[in-house]
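S.K.: here is a sequence together with a model predicted from it:
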Amino acid sequence: MTFCRTRQRQILLNPETVVVLNGSGADILELCDGRHTVAEIVTELGARYQAVPDDEVRQFLTRLVARRWVELTDG
């Protein structure tokens, strides 16, 4: 993940792909640091934003996992 000056947004760089992230998507990825659980990410986003639907965060992470951009572990 990096900041794109041209787009003035966070982007996710992958081979042959650039994903432009909205604010909450970038926040989710920043919290995917190996120390936060999914529940902690949901709680943190709830503190940052007034309404963050738990299921939307989980769906976003599920899509990232399916694309192998994020790996979820049990520990």
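M.R.: That came through, no problem. Numbering: from 1, shown residues only.

S.K.: going by C-alpha atoms from here, please, whenever you check contacts or count neighbours.
M.R.: OK.

S.K.: for the chain, longest helix please?
M.R.: helix 54-66 (DSSP state H).

S.K.: right, and the helix or strand after the strand ranked longest in the chain?
M.R.: In the chain, with assignment by DSSP state E, the single longest strand is strand 9-14. Following strand 9-14 in sequence order, the next helix or strand is strand 17-20 (DSSP states H and E).

S.K.: in the next helix or strand after that following strand, what's buried?
M.R.: Next along the chain after strand 17-20, taking DSSP H and E as the criterion, comes helix 23-31. Using 16 or more other CA atoms under 10 Å as the burial criterion, the residues of helix 23-31 that qualify are 26-29, 31.

S.K.: the structure to be compared is supplied as follows:
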Amino acid sequence: MGNEVKFKLKGDVTIGGREFMSTDAFAEQTGIAKKTLEIHRSKGKGCRFYKIAGKALYAVDDGQAFLESLCVETAV
């Protein structure tokens, strides 16, 4: 695991010192369709999210961990 990839997600709101992003921002930054994120939320799959003031928000650190979990290492 010497070739680690670090994703640089950027939050659009800070709550309690933690950066969060909207569904739109998460979809734009990751390339995951907004509809796919909505389906994943309804099925309890995908990236961890928080429902705050009626909006689904993704914590930047959770988003980065989720993206890292999708990486597949192959033998060269």
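M.R.: Looks like it arrived, so ask away. All of these numbers come straight from a predicted model, not from anything done at the bench.

S.K.: any chance you could compute the TM-score here?
M.R.: Taking TM-score structural alignment, normalised by the length of the first structure as the basis, the two superposed chains have a TM-score of 0.33; 39 aligned residues with a CA RMSD of 3.5 Å.

S.K.: which strands and helices lie in contact with the strand or helix carrying Thr43 of the first structure?
M.R.: Following DSSP H and E, one finds Thr43 of the first structure within helix 38-48. When contacts are defined as 3 or more CA pairs under 8 Å, 6 or more residues apart in numbering; DSSP states H and E, helix 38-48 of the first structure sits against helix 23-31, helix 54-66.

S.K.: helix 54-66 and the first one, what's the angle between them?
M.R.: To tie it back to what came earlier, the one meant is helix 23-31 of the first structure. If you take axes from the mean of the first three to the mean of the last three CA atoms, to 10 degrees, helix 23-31 of the first structure sits at 60 degrees to helix 54-66.

S.K.: what does helix 23-31 of the first structure contact?
M.R.: By CA atoms under 8 Å, 6 or more residues apart in numbering, the residues outside helix 23-31 of the first structure that reach it are 9-11, 41, 45, 57, 60.

S.K.: closest to Ala66 of the first structure out of those residues?
M.R.: Phe60 (10.0 Å; CA to CA).

S.K.: excluding covalently adjacent residues, which one is nearest to that closest one?
M.R.: Nearest residue to Phe60 of the first structure, sequence neighbours excluded (CA to CA, 6 or more residues apart in numbering): Gly25, at 7.9 Å.

S.K.: and that neighbour, how far from Thr2 of the first structure?
M.R.: As for Gly25 of the first structure, its distance to Thr2 of the first structure is 13 Å (criterion: CA to CA, to the nearest Å).

S.K.: same deal with Val18 of the first structure?
M.R.: Relative to Thr2 of the first structure, and taking CA to CA, Val18 of the first structure is found at 10 Å.

S.K.: need the residues touching each of these two.
M.R.: 11-12.
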